[in-house]
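Trainee: What would the 3D arrangement of this be:
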Amino acid sequence: MTDCLFCKIIAGTTPAHLVLETPEVVGFLDIRPVFKGHTLIVPREHIATMVELPDELTVPLFGTARSVAAAVRNAFGAQGSFVAVNNVVSQSVPHLHVHVVPRTKGDGLRGFFWPRTKYADDTEAAEYADKLRGALAEG
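Mentor: I've put the predicted structure just below:
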């Protein structure tokens, strides 16, 4: 889909801090993270919501989200993660994406109120992407 931001990231025509690429999915840092290291996992195929997700992409998408949820602990010293999918409501980009947010007890995230933060600059975002790629490579 030519006007979809995530399709443009997948195609490489819009820059993003990629943390992983497989034949089925791509992972990259959210540009408005809840906490630094907040990653979005998206199917390469343009699929609007989880309702339309074909069975054959369920395991690649959610298996990758599981791997990223494990990796954020090692990459960022997180105690755990918050994993979420919005469908239409609160879905700022109409391309299915799984949020994986690093969490630490007392981090201030409560319920479904998602305060957002910013990376200091592109260099800091690249450092977070590098750390997560490294943790994913370690398995």
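Trainee: use CA for all of it now, contacts and neighbours both
Mentor: Fine.
Trainee: what comes up buried for stretch 85-105?
Mentor: 85-86, 94-104 (16 or more other CA atoms under 10 Å).
Trainee: repeat for stretch 56-74
Mentor: P60, L61, F62, T64, A65, V68, A69, A70, A71, V72, R73, N74.
Trainee: I'd like the structure of this one too, to check against the first:
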Amino acid sequence: MAGEPQDDCLFCKIVAGNVPATVVRETDTTLAFRDINPQAPTHVLVIPKAHHPNAAALAAADPALTADVLTAAQAVADVEKLDSYRLVFNTGAGAGQTVFHAHAHVLGGRGLQWPPG
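Mentor: Next up, the predicted model:
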């Protein structure tokens, strides 16, 4: 069921405190932590604490929680002193999503080319 913790989800395990992470920011509804394979000097993942398999499912099920994720991403950028940054939501394996729990990548600290890749 959407929103319920999933036993096989890495990010649900991080939310539960069963897998360690370097937490940058936490709210009642979101958790932000450093990516273990950073792609930029600042690379933080912002997740909803409730399980949703991807950004599209999150937006459809809970627009307010989607807004919380975006607000948390901005707060991370502020804490990390990023005047410019990129937010990335990979949705689906073909787009590079490897953990099927909605999450935003906050990337910054260097010039970021467009298009990415």
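Trainee: Tell me the residues of the first structure aligned with the single longest strand found in the second structure.
Mentor: Longest strand in the second structure by number of residues (criterion: DSSP state E): strand 42-48. Mapped onto the first structure using TM-score structural alignment, strand 42-48 of the second structure spans residues 37-43.
Trainee: Grab the nearest non-local neighbour of the most centrally placed residue in the first structure.
Mentor: Geometric centre of the first structure, nearest residue: L40, 1.5 Å, by CA atoms, centre = their mean. Among residues not flanking L40 of the first structure along the chain, H99 sits closest, at 4.8 Å (CA to CA, 6 or more residues apart in numbering).
Trainee: Identify the residue of the second structure aligned to that neighbour.
Mentor: Using TM-score structural alignment, H99 of the first structure lines up with H105 in the second structure.
Trainee: Check the secondary structure at that match for me.
Mentor: What DSSP: H, G, I helix; E, B strand; the rest coil gives for H105 of the second structure is strand.
Trainee: Is it correct that it is in contact with F89?
Mentor: Yes - applying CA atoms under 8 Å, one finds H105 of the second structure in contact with F89, separated by 6.5 Å.
Trainee: Check the mean deviation of the longest helix along the second structure from the first structure.
Mentor: Of all segments of type helix in the second structure, defined using DSSP state H, the longest is helix 63-79. Taken over the aligned residues, the distance from helix 63-79 of the second structure to the first structure averages 1.4 Å (mean CA distance after the TM-score superposition for the first structure).
Trainee: what's the helix or strand following that helix aligned against in the first structure?
Mentor: With elements assigned by DSSP states H and E, the helix or strand that comes after helix 63-79 of the second structure is strand 85-88. Per TM-score structural alignment, the counterpart of strand 85-88 of the second structure in the first structure is residues 81-84.
Trainee: To what extent does that stretch diverge from the second structure after superposition?
Mentor: So stretch 81-84 of the first structure averages 1.1 Å relative to the second structure (mean CA distance after the TM-score superposition for the first structure).
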